[in-house]
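Student: Next input, structure requested:
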Amino acid sequence: MQIAFETADQPDVHALIEELDTYLYSLYPPENVYALDISSLTQPNVLFAVARATDGAPLGCAAIVVTPAFGEVKRMYVRPAARGQGVARRLLETLEDAARGQGCRSLMLETGPTMPEALALYERLGYKHRGAFGDYPDDPLSVFMAKTLP
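Tutor: Here you go, the predicted structure:
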């Protein structure tokens, strides 16, 4: 597996994002899905990483939006066939290192309460539960987490 920073505006990455959207909309109503579109993922303040198999097929993706105050983890997704192999952990660690390199000292994220694997991953990697941040409403269909980068 290889992880690299790429543009989100590629056909095979579009397919990953579409799979993620289908999954999210199967779990939550549209008003509770706070997803970034492809155009937003190509902005200069966005770090976007793709994990690929040795044959080049995309296994997963994730992004961090870097702001002056913090970085926000967005669009974290690993295809079901690639889960349990450390892809998500490696994606997130790669993004954390890059965000740290850009001066980011804390990361935040919003995810859903019905995604136990994602919640467990974030907790294993040192993310702690916290209240809503930014423009997010305090909502029972959102779980907010944060991590201080050393």
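Student: contacts, neighbours, all on C-alpha from now
Tutor: OK.
Student: which residues does the residue positioned nearest the centre of the chain contact?
Tutor: The centroid of the chain falls nearest to residue 76 when counting by CA atoms, centre = their mean (2.8 Å). Contact analysis of residue 76 by CA atoms under 8 Å, 6 or more residues apart in numbering lists 60, 61, 62, 63, 88.
Student: try 6 Å
Tutor: Residue 76 makes contacts with 61, 62, as judged by CA atoms under 6 Å, 6 or more residues apart in numbering.
Student: Likewise for the one 10 residues further on?
Tutor: Residues in contact with residue 86, defined by CA under 6 Å, 6+ apart, are absent; none qualify.
Student: can you give me the helices in this structure?
Tutor: Under the criterion DSSP state H, the chain contains helices at 11-27, 38-41, 87-101, 116-124.
Student: one more, for comparison:
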Amino acid sequence: MVLKIVKTSTSNPDFIALVKSLDSYLKITDGDEHDFYNQFNNVDVLKHTVVAYQNNTAVGCGAFKAFDKDTIEIKRMFTLTEFRGQGIAAQILKTLEVWAHELGYKNSILETGKRQTEALQFYKKCKYNVFSNYGQYKDMENSLCFKKILN
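Tutor: This is a model prediction of the structure:
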């Protein structure tokens, strides 16, 4: 199966559909805190997005935005349930990291919920290290923040 990762924009209908699936998934895992987290997931601010296609079917997505002059924040990472475990998310993340590095960024950070056990394992496997919660996640008990040096 051929996987193709396409750099795109937030107006891409496949990106929009995948983000809707992601939000439905997060509404369940985040529970009562969903509205808090959701306010920080507005796609309008995202200028760097990718969609992964397997045999012309959109199966995953991801994005990043500038956090500061040296750091990007990974956002909206998602792979459809039936396509998980195939390395798709790792390829999406790698594409985002390489793109950010090409643009001169040195670090990548992200936040995920402690209840999202698959995501926690995934980011650790991708060489992200837990570091202190930043910004709006500082006082969120359910949040776990990660950082990786891009090279």
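Student: TM-score of the superposition?
Tutor: Here the TM-score for the pair of chains, by TM-score structural alignment, normalised by the length of the first structure, is 0.90; 145 aligned residues with a CA RMSD of 1.4 Å.
Student: So which of the helices of the first structure is the most surrounded?
Tutor: helix 87-101 (a mean of 18; mean count of other CA atoms under 10 Å).
Student: Quick one: distance of it to the chain centre.
Tutor: Here the centre of helix 87-101 of the first structure is set off from its chain's centre by 10 Å, with CA atoms, centre = their mean, to the nearest Å.
Student: That helix vs the second structure, mean deviation?
Tutor: Its matched residues in the second structure lie on average 0.4 Å from helix 87-101 of the first structure after superposition (mean CA distance after the TM-score superposition for the first structure).
Student: how big is the angle separating that helix from helix 116-124?
Tutor: Interaxial angle, helix 87-101 of the first structure versus helix 116-124 (axes from the mean of the first three to the mean of the last three CA atoms, to 10 degrees): 40 degrees.
Student: quick one: the strands in the second structure?
Tutor: 3-8, 48-54, 57-68, 71-79, 107-113, 129-131, 143-149 (DSSP state E).
Student: Just put those strands in TSV and tack on distance to residue 18 of the second structure.
Tutor: Listed next are the strands of the second structure as TSV, based on distance: least, CA to CA, whole Å:
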stretch	distance to residue 18 of the second structure
strand 3-8	13
strand 48-54	9
strand 57-68	7
strand 71-79	7
strand 107-113	18
strand 129-131	27
strand 143-149	22
